[in-house]
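J.: My questions are about this predicted structure, shown below with the sequence.
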Amino acid sequence: MHESFSDHPCRTNFPWNRDKLIGPKPPLKAKEIWSIRVRLQVAHRIRDLALFDLALDSKLRACDLVSLRVDDVALNGRIRSRATVMQRKTGRPVQFEITEQTREAVGRWLEKPDLRKGEPLFPSRINRARPMTPRQYARLLGSWLRAIGLDPLAYGTHSLRRTKGSMIYRRTGNLRAVQLLLGHTKIESTVRYLGIDVDDALPIAEQVEI
């Protein structure tokens, strides 16, 4: 089965996607990424830009992304270039890179004086001692997508989780690397998750001469 948001152990008593279209959600294209990024920059939405960039770099499930703490990504006031978190779904650690662009975005967000070590990186606006919920994150993503003319029903938080992994696979053909980056325990899960088929694999094979 495809991994979906409703599979998450952090869900509430009813599925977040009740009454919504469900199924595999496509990754974002490079031009769509830049369109969202520019709009967030122009609107000075510092938190949203940090969340968006970190979602792409980390490739984390929504419940793991919103659960990040300040010290998961920062050490002595400096943003880490790599981070490790424990996945809720698998109970296994996964590492991810934090690129320079994301470090700058997260660094600007951490300039807020009320963001301290050990506290949620993206706190709820209702209770700052708790992180925002996956549902709140999904609503934010919907607003970003609508802002660039995309239908939020056609995408989901897993679109951001898939985006960089899909790009890495298409550029390198290294499925094992993508498996490790996504924190999958089985390579078959990565194949299904990326939606890889013969049409994807053949162009990669054609680049290799023996």
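T.: Looks like it came in fine. Numbers count the residues shown, from 1 in each chain.
J.: From now on I want contacts and neighbour counts done on CA atoms only, so please keep to that.
T.: Fine.
J.: okay, now the closest residue in space to residue 164 that isn't next to it in sequence: neighbour count?
T.: The shortest distance from residue 164 to any non-neighbouring residue, by CA to CA, 6 or more residues apart in numbering, is to residue 56 (6.2 Å). For residue 56, the count of nearby residues is 20 (other CA atoms under 10 Å).
J.: Same question for residue 165.
T.: Neighbour number of residue 165 under other CA under 10 Å is 25.
J.: packing partners for whichever helix in the chain runs longest?
T.: Ranked by residue count, the top helix of the chain under DSSP state H comes out as helix 157-172. If you count contacts as 3 or more CA pairs under 8 Å, 6 or more residues apart in numbering; DSSP states H and E, helix 157-172 packs onto helix 46-58, helix 134-147, helix 175-182, helix 187-194, helix 198-206.
J.: which residues touch the last one?
T.: Surrounding helix 198-206, the residues in contact under the criterion CA atoms under 8 Å, 6 or more residues apart in numbering are 170, 172-173.
J.: Kindly recompute the last result at 7 Å.
T.: Under the criterion CA atoms under 7 Å, 6 or more residues apart in numbering, residues residue 173 lie in contact with helix 198-206.
J.: Likewise for the first one?
T.: Taking CA under 7 Å, 6+ apart as the criterion, the residues outside helix 46-58 that touch it are 37, 40, 65, 96-98, 102, 105-106, 108-109, 160-161, 163-164.
J.: ok now the following helix or strand past that helix, how far from the chain's centre?
T.: Downstream of helix 46-58, the next assigned helix or strand under DSSP states H and E is helix 62-66. Remark: helix 62-66 is offset 8 Å from the chain centroid, using CA atoms, centre = their mean, to the nearest Å.
J.: Could you give me the buried positions within the longest helix of the chain?
T.: Going by neighbour count (16 or more other CA atoms under 10 Å), the buried part of helix 157-172 is 157-167, 169-170.
J.: which residues touch that helix?
T.: With CA under 7 Å, 6+ apart, helix 157-172 has contacts from 25-28, 55-56, 59-62, 138, 175, 178, 194.
J.: and the residue nearest to the spatial centre of the chain, how far is that from residue 157?
T.: Centroid-nearest residue in the chain, with CA atoms, centre = their mean: residue 55, separated by 3.0 Å. Per CA to CA, to the nearest Å, residue 55 is found 9 Å from residue 157.
J.: wait, what's in contact with residue 86?
T.: Here residue 86 is in contact with 92-94 (criterion: CA under 7 Å, 6+ apart).
J.: Residue 81 too?
T.: So residue 81 contacts 97-99 (CA under 7 Å, 6+ apart).
J.: okay, pairing it with this:
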Amino acid sequence: MNDQRLIELFLDMMSAERGAAKNTLEAYRRDLDDMSLRLSARGKTFDRTQTRDLEACLAEMAKEGLAPSTSARRLSATKRFFKFLLADGYRTDDPARPLSGPKQGRSLPKVLSEADVDALFDAAGELEGNKGVRCRVLLEVLYAGGLRVSELVSLPLNAISKQEGAIFVTGKGNKERLVPLTPPALEAIAAWLDVREDTLPKAKPGLLAKAQRYLFPSTSAREGHLTREQFARILKDLAVAAGLDPKKVSPHVLRHAFATHLLANGADLRSVQALLGHADISTTQIYTHVLEERLKTLVETAHPLARS
């Protein structure tokens, strides 16, 4: 069986059994396509390759100067792929199992200060009309709930639980979690619901049927809801209006800010893990390192002995 057919079967499994998101599937496809091309240059295919062939591909990546994080991601995709081939009987061995990825330091996430976040909210408060209402609710829900941008823009209209004062969020692996919201976020949602009908794509019946299902409908997106790219542009414009460097502001940076500010104000790590929807607490622990860095800087700049 050729490589492309095996990749398609793997992606079908990841979608059906693991609930992998569209962007995750596309990332797997890119990484496996790259590995397939490298093996093909050596006259190899996925069903006939050996460990030494995969090692040669990794060495080639290093020689090309690929970032260790990129090589590690491609190896991770390859390892998962060969586990699938072994489990489904397309191979009788796993040539990727002995491989280890390049060592890489774990970079700390970029974080906005609480003053920076306040500046974003102040700038959003200056916007007029329905777009201003939408911008404020997007910002409130993202920062109050720490959602991933894909979770935010695709929120169904029925995700809101007024009785609970929360929203139901479907995250990675189709796992659902209940995210409580702040009173300002709930007020922003109520204000948005008052004008949301006016933003629906009335002239496009087919798109209207899709858009009606979502909290944040779009008149142009094929999916029927606001896209990640559209929201990223909204946030960049807001950063400029707030006097912040737009390169340092993104939906994911606001998610980082949510987690870091919670921990800085006394929240426990397990609670933050549940709110973020992290399967493993080690993923959440990166935010404790951010706090450690901030405390270290504080001591070095503010302590009397450090100044002397």
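T.: Great, that's in hand. Fair warning: this is a prediction, and the values are worked out from it, not measured in the lab.
J.: before we move on, back to that, out of the buried residues of helix 157-172 of structure 1, flag the one nearest to residue 85 of structure 1.
T.: residue 161 (14.9 Å; CA to CA).
J.: Distance-wise, check the counterpart of that closest one in structure 2 relative to residue 285 of structure 2.
T.: Under the alignment by TM-score structural alignment, residue 161 of structure 1 pairs with residue 255 in structure 2. As judged by CA to CA, residue 255 of structure 2 and residue 285 of structure 2 stand 14 Å apart.
J.: go on, residue 117 of structure 2?
T.: From residue 117 of structure 2 over to residue 285 of structure 2 the distance is 22 Å, taken as CA to CA.
J.: Between the two, point out the one with more neighbours.
T.: A side-by-side neighbour count of residue 117 of structure 2 and residue 285, using other CA under 10 Å, places residue 117 first with 21 against 14.
J.: Aligned against structure 1, show me the partner of that one.
T.: Checking TM-score structural alignment: residue 117 of structure 2 goes with residue 33.
J.: Likewise for residue 173 of structure 2?
T.: Aligned partner of residue 173 of structure 2 by TM-score structural alignment: residue 90.
J.: on that earlier part again, winner for burial among the helices and strands packed on helix 157-172 of structure 1?
T.: helix 46-58 (a mean of 22; mean count of other CA atoms under 10 Å).
J.: residues in contact with residue 68 of structure 1?
T.: Contacts of residue 68 of structure 1 (CA under 7 Å, 6+ apart): 120-121.
J.: hmm, try it at 8 Å
T.: Contacts of residue 68 of structure 1 by CA under 8 Å, 6+ apart are 120-122.
J.: Tell me how far it lies from residue 133 of structure 1.
T.: With CA to CA as the criterion, residue 68 of structure 1 and residue 133 of structure 1 are 11 Å apart.
J.: Same question for residue 49 of structure 1.
T.: 17 Å.
J.: And the strands in the stretch 51-200 of structure 2?
T.: 160-161, 166-170, 176-180 (DSSP state E, counting those that start in this stretch).
J.: Go through the ones you listed and name the closest to residue 57 of structure 2.
T.: Once those are compared by CA to CA, strand 166-170 is nearest, at 36.8 Å.
J.: Would you mind finding the match for the residue nearest to the centre of structure 1 in structure 2?
T.: Match for residue 55 of structure 1 (TM-score structural alignment): residue 142.
J.: gap between its match and residue 156 of structure 2?
T.: Relative to residue 156 of structure 2, and taking CA to CA, residue 142 of structure 2 is found at 15 Å.
J.: Report the buried residues of stretch 23-43 of structure 2.
T.: By 16+ other CA under 10 Å, the buried positions in stretch 23-43 of structure 2 come out as 25, 28-29, 31-33, 35-36, 38-39.
J.: let me fix that: stretch 79-86 of structure 1
T.: For stretch 79-86 of structure 1, by 16+ other CA under 10 Å, it's 79-80, 83, 85.
J.: starting at the chain centroid, how far to that stretch?
T.: 14 Å.
J.: what do you get for stretch 142-158 of structure 2?
T.: The answer for stretch 142-158 of structure 2 is 11 Å, by CA atoms, centre = their mean.
J.: Span of that stretch from start to end?
T.: End-to-end distance for stretch 142-158 of structure 2, by CA to CA: 17 Å.
J.: try stretch 163-180 of structure 2
T.: 11 Å.
J.: go on, stretch 84-98 of structure 1?
T.: With CA to CA, one end of stretch 84-98 of structure 1 sits 11 Å from the other.
J.: can you check stretch 269-285 of structure 2 too?
T.: Terminal-residue distance, stretch 269-285 of structure 2 (CA to CA): 7 Å.
J.: That stretch aligns to what range in structure 1?
T.: Under TM-score structural alignment, the match for stretch 269-285 of structure 2 is residues 175-191.
J.: Give me the residues contacting the matching stretch.
T.: With CA under 8 Å, 6+ apart, stretch 175-191 of structure 1 has contacts from 59-60, 87, 92-96, 165, 168-169.
J.: 10 Å - rerun?
T.: 1-3, 57-61, 86-87, 89-90, 92-97, 161-162, 164-169, 172, 193-197 (CA atoms under 10 Å, 6 or more residues apart in numbering).
J.: number of nearby residues for residue 197 of structure 2?
T.: By other CA under 10 Å, the residues close to residue 197 of structure 2 number 12.
J.: For it, list the residues it contacts.
T.: Contacts of residue 197 of structure 2 by CA under 10 Å, 6+ apart are 212, 217.
J.: And for residue 103 of structure 1?
T.: Contacts of residue 103 of structure 1 by CA under 10 Å, 6+ apart are 50, 53-54, 73-74, 78-81, 97, 109.
J.: ok, so of those, who is nearest residue 146 of structure 1?
T.: The closest of the contacts of residue 103 of structure 1, once distances to residue 146 of structure 1 are taken by CA to CA, is residue 53, at 17.6 Å.
J.: distance of the closest one from residue 118 of structure 1?
T.: Distance from residue 53 of structure 1 to residue 118 of structure 1, by CA to CA: 21 Å.
J.: repeat for residue 185 of structure 1
T.: Distance of residue 185 of structure 1 to residue 118 of structure 1, given as CA to CA: 29 Å.
J.: now do residue 200 of structure 1
T.: 42 Å.
J.: and if you look at residue 90 of structure 1?
T.: The value you get for residue 90 of structure 1 to residue 118 of structure 1, if CA to CA is used, is 23 Å.
J.: go on, residue 126 of structure 1?
T.: Counting by CA to CA, the gap from residue 126 of structure 1 to residue 118 of structure 1 is 18 Å.
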